[in-house]
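Peer 1: sharing a sequence plus its predicted fold:
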Amino acid sequence: MIRSAVPCRCAWPLSKLRIAPLPVPHGEHVVIRVSQTEKFTELGAVTIDTPLSDGDIAAAAVTVKRLLPFDASSGSYRYSTTCSYYDPALLNIIQHPFFEDVACTVLRTGAVHFFQTAILATYPQPGAVFSYDQHIDLQYALLDLEATPRRIVCTFFLWLTDVSEKRAPMMWRPGSHRLLARAWEEQAALRDQMPQVIGVKMEDLPVLDFAQPRPLLARAGQATVLSTAMVHGASSNVDNAPRMAFVMTFVAAGVEVGLPEAQQRTKEAYDAELKYRLRPERTHLVKV
């Protein structure tokens, strides 16, 4: 039996979530300011503080390092995996009401559903010259961004380590999601396909007046709320410590976002298991 979505709730510390109900009604605690939501809409990304404790972040970082260990023999310094883990340190963050509430505000809706998750680790690369990738992961029209509820994906990059200019910062182009949304909207062949998750490299994007890329910097425990429809990409780690992030995405209840077939199968399997592993009062986040 599928349980219908319920209104968003306000943030409580993880320690309280394990021993107390969530009686605080939506709207009594501001989790993201209007100015920050406007920055997300116009620029494509905004970094906010979260209520997670140092212990919560440390536990998540230890988990990610265990799941994505550095392997010197692989020749790789960048590791990731998606929708394949159920560790308590990560599930407690997925089901934390803070992220649900922020997603509700950003997407202009009363209820959201969990969409996807990923963990990322980029280890120091001795002697490397700083370099970065540029691409998009999501395609939508300007009408989708401006709709109520928004027909887009709300993505959180929760930083488990500090991110400096040398420590593999995401390189992003502010406002590029809006330029691309206008361009996609003009292509009749895409109108019935959007919104959709699709990877497109920089060289395959329309030639538009994009802003110059800039590094996205943050402190451990902060989260960047962003749209992966903007031009962005990973960079090399020329620092002396790893950079780790926990990614969570949400969509407004009732909004359908297309996925590549393989990702859709992975999502369905993960959602089915996640439904049983979340606390009973948080299972509404998962639509199965």
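Peer 2: Here it is on my side, so go on. Computed from a predicted model, the values in this text were never measured in an experiment.
Peer 1: could you use CA atoms for every contact and neighbour count after this?
Peer 2: Fine.
Peer 1: sec struct for residue 171, please.
Peer 2: strand (DSSP: H, G, I helix; E, B strand; the rest coil).
Peer 1: that one - how many residues pack around it?
Peer 2: Residue 171: 22 surrounding residues under other Cα atoms under 10 Å.
Peer 1: this is the other structure I want to compare:
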Amino acid sequence: TRYRFSTTCTFYDPELLEIIKQPFFEEVAKRVLRADEISFFQTAIVTTYPSPNAPFNFYQHVDVQYSLSNLDATPRYMVCTFFVWIDDVTAQRAPLMYRPGSHRLIAKYRENQPELKGSAPLVGGVMLDGLPVLDYTEAVPVEARAGQATVLTTAMVHGASTNVDTVPRKAMVITFTAAGVEIGLPQNQAETKRAYDRELKKRLRPERAYIVHI
């Protein structure tokens, strides 16, 4: 059994807001998205509790799917995701598993489907068995030290793994889009985001509040 807890756009702890507003993430997101200006999208805290007696395993999914025209646009029409590791991530401590390049395989497939090519990206989880059968590479782990960050797209096949260590593994997730890019959310997430954005903009220092677009 995997014991995992996550909460999205629900917290205003000063220490966590300090991370969100760091210019480092803004500048990296600009480079990744090929954008002159970016917009805060969502944030989450994910904790995977220890299950030292459980066998190591992981589930595989995507959170969003793009076409090549989304990924290759300028600015890119996609979400840029940071995992900020609060704890050390080892091979035993719930490493994030991912299949390198899988986001582009799926994007190429969608680009070749007329009914999918022009569709707007929409956040929504799809498990591996619901995705096109493509030549995905084997899954590999992300290991990191506390304080490091991993930048990625959750359009890549990825998933949480079992924490077979004896201590929890915590991560903070921060996401951005290029300014003006609209990525669809399920209705409940969209409502939560609107409320969170309004409050977050008030709580950030004026010189950093511009990253939140409302």
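Peer 2: Arrived safely, thanks for sending. Owing to the predicted nature of the structure, the values given are computational and were not obtained by experimental measurement.
Peer 1: TM-score of the superposed pair?
Peer 2: Once superposed, chain against chain, the TM-score is 0.97 (TM-score structural alignment, normalised by the length of structure 2); 214 aligned residues with a Cα RMSD of 1.1 Å.
Peer 1: which non-adjacent residue is nearest the corresponding residue of structure 2 for residue 190 of structure 1?
Peer 2: Alignment note: residue 190 of structure 1 maps to residue 116 in structure 2; criterion TM-score structural alignment. Closest residue to residue 116 of structure 2 apart from its sequence neighbours, by Cα to Cα, 6 or more residues apart in numbering: residue 110 at 5.5 Å.
Peer 1: tell me which element the one you found is part of?
Peer 2: helix 102-111 (DSSP states H and E).
Peer 1: what packs against that helix?
Peer 2: helix 68-71, helix 114-117 (3 or more Cα pairs under 8 Å, 6 or more residues apart in numbering; DSSP states H and E).
Peer 1: okay, the ones you listed, which one's buried deepest?
Peer 2: Burial of those is given as mean neighbour count (mean count of other Cα atoms under 10 Å); helix 68-71 ranks first at a mean of 18.
Peer 1: so after that helix, what's the next helix or strand?
Peer 2: strand 80-85.
Peer 1: corresponding residues in structure 1 for that following strand?
Peer 2: By TM-score structural alignment, strand 80-85 of structure 2 lines up with residues 154-159 in structure 1.
Peer 1: contacts only, for the residue nearest the centre of structure 2.
Peer 2: Centrality entry for structure 2: nearest residue to the mean C-alpha point is residue 81, 4.0 Å, by Cα atoms, centre = their mean. Residues near residue 81 of structure 2 by Cα atoms under 8 Å, 6 or more residues apart in numbering: 151, 152, 153, 154, 173, 174, 175, 176.
Peer 1: what does residue 219 of structure 1 give?
Peer 2: Contacts of residue 219 of structure 1 (Cα under 8 Å, 6+ apart): 159, 161, 162, 163.
Peer 1: ok, so of those, who is nearest residue 199 of structure 1?
Peer 2: residue 159 (22.7 Å; Cα to Cα).
Peer 1: ok, now how distant is the closest residue in space to residue 232 of structure 1 that isn't next to it in sequence from residue 62 of structure 1?
Peer 2: Using Cα to Cα, 6+ apart and skipping the chain neighbours, the partner closest in space to residue 232 of structure 1 is residue 172 (4.1 Å). To residue 62 of structure 1, residue 172 of structure 1 is 27 Å away according to Cα to Cα, to the nearest Å.
Peer 1: got it, and residue 167 of structure 1?
Peer 2: 18 Å.
Peer 1: more neighbours: these two, which one.
Peer 2: Set side by side, residue 167 of structure 1 and residue 62 show more neighbours around residue 167, with 25 against 14, by other Cα under 10 Å.
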